[in-house]
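# My questions concern the predicted model and sequence given below.
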Amino acid sequence: MPRGAGDGAARAAERLVSIGTVLTRLREEFPEVTISKIRFLEAEGLVEPRRTASGYRKFSPEDVERLLRILRMQRDHYLPLKVIREHLDAVERGGESAAAQPVPAPRRRAGEEGPWEHTATEPPEPPPPVRIGRPELLAAAGVGEGELVEWESYGLLQPGPDGGYDPEAVTVAKLVAELGRFGLEPRHLRAVKAAADREAGLVEQVVAPLRRHRNPQTRAHAEATAQELAGLSVRLHAALVRMALGTRPQ
C-alpha cells in the first residue's frame, strides 16, 4: 500500500473516539444524554459507528455531528426518529448541509398550547404493565397464604391498588422462600428491601426528566435507560457482596 494511503488511514483512525468521549461532547449541549441513548439511536439506524476487532464502538467527528443534529431536531422540533432519519439521509444523498435542507414543518395539536408537536406518526405509548392475581402468585411461587401474609407485613411484597402484583413478585417470593431455608427470616430481609428502594430512587432521579418529556421517543427511551441502570445496580450490588465476603465468582 502506498505510504500516503497508509498515513491517511492512520490519521483517520486517530480521529475516532470512544462512546465515553462522545457522551462528554454531547453533554456540553445535552446534559441529560446517556450512553444508552446513544446505543438506542444506533439501534434505530440513525448513526453507524465503526467497530474495533474487540467490538468496541468508535465514532468519527461526522458521527458526533450527526448525533448533535439528531438531538437538536428532537429538542427543537419534536420530530419522530423516522422523520429525522429520512431528513438526514436526504441531506447526505444531496450533499448539502443540514441547515440548507427544510425541516418538516411542525404544528400545534388541536386545542393545545405549548411546544410545537409534529403530526407525523409517533410511536404508541407503552401498554399498561402486566399484573398477576394473588392466587396466581401463590401457585407460581409455590408458597402458602400464611407465608405471603408474613412477607407482606415486612414490606417484602405489596399488591398494587388493583390488588394485583408485578410479575417480578414471583421471583421475589421464590428467593425469599429459598433464603428462609438457610434460616433467614423476613425480618432479616428488611434491610435488603430498604437498599433496593434506595437504588430504585437513584434510578428514578436519572430517568424522571426523560419520563416527563413531551416527546414519545424520549419517554420510551426513559424505560430502556431505567432497565439498563437497574441491571448495572444489580451487578454492582452482587460485586460488593462478594467483595465484602472476600470471595470471588467461580
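Perfect, thanks for sending it.
# rest of the way, CA atoms for contacts and neighbours
Noted.
# quick one: the nearest residue to Pro159 once chain neighbours are set aside from Ala226, how far?
Excluding the flanking residues, the one nearest Pro159 by C-alpha to C-alpha, 6 or more residues apart in numbering is Tyr165, at 5.0 Å. To Ala226, Tyr165 is 20 Å away according to C-alpha to C-alpha, to the nearest Å.
# Could you do Leu137 as well?
25 Å.
# which one of the two has more residues nearby?
Leu137 (22 against 18; other C-alpha atoms under 10 Å).
# ok, the residue nearest to Pro159 - how many residues close by?
Counted with other C-alpha under 10 Å, the neighbours of Tyr165 add up to 20.
# what's the answer for the one 10 residues further on, then?
Counted by other C-alpha under 10 Å, the residues lying close to Leu175 total 12.
# Same question for Leu88.
Using other C-alpha under 10 Å, Leu88 has 20 other residues around it.
# mind listing what the residue nearest to Pro159 touches?
By C-alpha atoms under 8 Å, 6 or more residues apart in numbering, the residues touching Tyr165 are Arg131, Ile132, Gly133, Arg134, Leu137, Gln158, Pro159.
# do Leu67 as well
Taking C-alpha under 8 Å, 6+ apart, we find Leu67 in contact with Val47.
# That one is in what secondary structure piece?
Assessed by DSSP states H and E, Leu67 sits inside helix 61-77.
# Now find how far off-centre that helix is within its chain.
Mean-position distance between helix 61-77 and its chain equals 19 Å (C-alpha atoms, centre = their mean, to the nearest Å).
# since we're on Arg25, how many residues are nearby?
For Arg25, the count of nearby residues is 14 (other C-alpha under 10 Å).
# Secondary structure class of it, three-state.
Classification of Arg25 by DSSP: H, G, I helix; E, B strand; the rest coil places it in helix.
# Okay, it and Val17: tell me how far apart.
Distance of Arg25 to Val17, given as C-alpha to C-alpha: 11 Å.
# likewise Glu86?
Relative to Val17, Glu86 is positioned 26 Å away (C-alpha to C-alpha).
# what about versus this one:
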Amino acid sequence: MPRTPSGGSRAGGTSAGAGRSMSIGTVLGLLRDEFPEATISKIRFLEAEGLVEPERTPSGYRKFSPDDVDRLASVLRMQRDHYLPLEVIREHLDAPARGADVRMPAPGPAPELLDATAGGPSRIAREEFLEEAGAGEDDLVEWEAYGLVAPADDGCYDRESVAVARLVAEIGRFGVEPRHLRAVRAAADRQAGLVEQIVAPLRRHRNPQTRNDAEATARELAALFVRLHAAFVESALRSPSP
C-alpha cells in the first residue's frame, strides 16, 4: 500500500499515483499507515477548518488528490510532533505560497506531559492550588459551593481546575459573581454528557482501533462545542435587544 510522505508540505511528494483522485475512505486507509488514530470525522473536521479543500463531484462526493493527502499528512504530523493549533499549522502550510519562511519549532513533549515535568505534578494540594490560582481560601470555598471547582477524593485538585479558577477570578473583575456562573458550568456538564453519549458505543467496541477513535472523536466534538458556544454568544451580542 502506498504510504503518506515523510515531508511536510503540499508541494512535496505524493502519497498515491499522480493525478489519481481518491474517496475519503481510500484517503483514510493511506493515512492510517502513519496515523492509526485518524478517522473519517477527523478528515471532515480538517476540511471544515479549511486545512484541505477536496474537489466535489456533481453528486457531492469528495474527491481527494494526492496533494490533498500530502497536506492532510502534514497537518496530522504537525499536530502529533509539535502540538500546534490549526491556525499555526495553516500558517506553516501556506507560507511557501506567500514567499514566507516560517520555521517549525522543535518537537517537544505533549502538553499533558508538561505538567508532570516542567509544571510539576498533574494533581496538586489545596495550598498549592490557592497559590497557583492567586486566590484566597474564602474564594475557593465560594467556588466549591457553587460547583465551579471541586477536589478529588484525596483532597487534591487537577490543573484544569487551576485554569478554571483563574478564569472565574478574571471574570469576577467585571462584577460577575460565582453564583452567576452556575449556569455556565451546568451547560458545560450537559455538553460533556452529550459527547460521552455519542462516543460511548465506540468506547465499548471490541476493536482497539475503534476505541482509540472514540478518544479522537470526543476531542473533536468538545472543540466544536466550544466554537458553537462562542458563536452563539457572539450572535446574541450582535442581535438587537427586544
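Received it, and whenever you're ready, just let me know what you need. If you're wondering where the values come from, they're calculated on a predicted model, not measured in any experiment.
# Any idea what the TM-score is?
The TM-score (TM-score structural alignment, normalised by the length of structure 2) is 0.52; 153 aligned residues with a C-alpha RMSD of 3.9 Å.
# returning to what we had before: going on from the helix holding Leu67 of structure 1, what's the next piece of helix or strand?
Using DSSP H and E, the helix or strand that follows helix 61-77 of structure 1 in sequence is helix 81-94.
# And for the helix or strand just after that following helix, what's in contact with it?
Next helix or strand after helix 81-94 of structure 1 toward the C-terminus (DSSP H and E): helix 134-141. With C-alpha under 8 Å, 6+ apart as the test, helix 134-141 of structure 1 has contacts from Gly144, Glu145, Leu148, Gly163, Gly164, Tyr165, Ala169, Val170, Thr171, Ala173, Lys174.
# what's the closest non-adjacent residue to the most centrally placed residue in structure 1?
The centroid of structure 1 falls nearest to Thr225 when counting by C-alpha atoms, centre = their mean (1.6 Å). Leaving aside its sequence neighbours, Thr225 of structure 1 sits nearest to Ser36 (C-alpha to C-alpha, 6+ apart; 6.1 Å).
# Surely the one you found touches Ala226?
No - contact status for Ser36 of structure 1 versus Ala226: not in contact, 9.7 Å apart, counting by C-alpha atoms under 8 Å.
# Check the alignment and tell me where Glu199 of structure 1 lands in structure 2.
Under the alignment by TM-score structural alignment, Glu199 of structure 1 pairs with Gln191 in structure 2.
# and that match, what element?
Under the criterion of DSSP H and E, Gln191 of structure 2 resides in helix 182-203.
# who touches that helix?
Helix 182-203 of structure 2 is contacted by residues 146-148, 210-215, 217-218, 221-222, 225 when judged by C-alpha under 8 Å, 6+ apart.
# So what's the gap between it and the chain middle?
Mean-position distance between helix 182-203 of structure 2 and its chain equals 16 Å (C-alpha atoms, centre = their mean).
# corresponding residues in structure 1 for the next helix-or-strand element following that helix?
Moving toward the C-terminus from helix 182-203 of structure 2, the next helix or strand (DSSP H and E) is helix 208-238. Here helix 208-238 of structure 2 aligns to structure 1 at residues 216-246, judged by TM-score structural alignment.
# what does stretch 139-159 of structure 2 give?
Stretch 139-159 of structure 2 maps onto residues 147-167 of structure 1, going by TM-score structural alignment.
# Buried residues in that stretch, which are they?
By 16 or more other C-alpha atoms under 10 Å, the buried positions in stretch 147-167 of structure 1 come out as Leu148, Trp151, Leu156, Leu157, Gln158, Gly164, Tyr165, Asp166.
# Superposed on structure 2, what's the mean shift for the helix or strand hosting the second one?
Secondary structure here is read from DSSP H and E; on that basis Trp151 of structure 1 sits in helix 145-153. Superposing on structure 2 and averaging over aligned pairs (mean C-alpha distance after the TM-score superposition for structure 1), helix 145-153 of structure 1 comes out at 0.7 Å.
# Contacts made by that helix with the rest, please.
Taking C-alpha under 8 Å, 6+ apart as the rule, helix 145-153 of structure 1 contacts Leu138, Leu157, Gln158, Ala173, Pro186.
# okay, now the first one: neighbour count?
To tie it back to what came earlier, the one meant is Leu138 of structure 1. By other C-alpha under 10 Å, 17 other residues sit near Leu138 of structure 1.
# Also the last one?
Around Pro186 of structure 1 there are 20 other residues, counting by other C-alpha under 10 Å.
# What residue in structure 2 is paired with it?
Aligned counterpart of Pro186 of structure 1 in structure 2: Pro178 (TM-score structural alignment).
# how about the nearest residue to its match, chain neighbours excluded?
Leaving aside its sequence neighbours, Pro178 of structure 2 sits nearest to Trp143 (C-alpha to C-alpha, 6+ apart; 6.2 Å).
# Give me the nearest residue to Ala177 of structure 1, chain neighbours excluded.
In space, and not counting its chain neighbours, Ala177 of structure 1 is closest to Val143: 7.9 Å by C-alpha to C-alpha, 6+ apart.
# Against Lys174 of structure 1, how distant is that neighbour?
8 Å.
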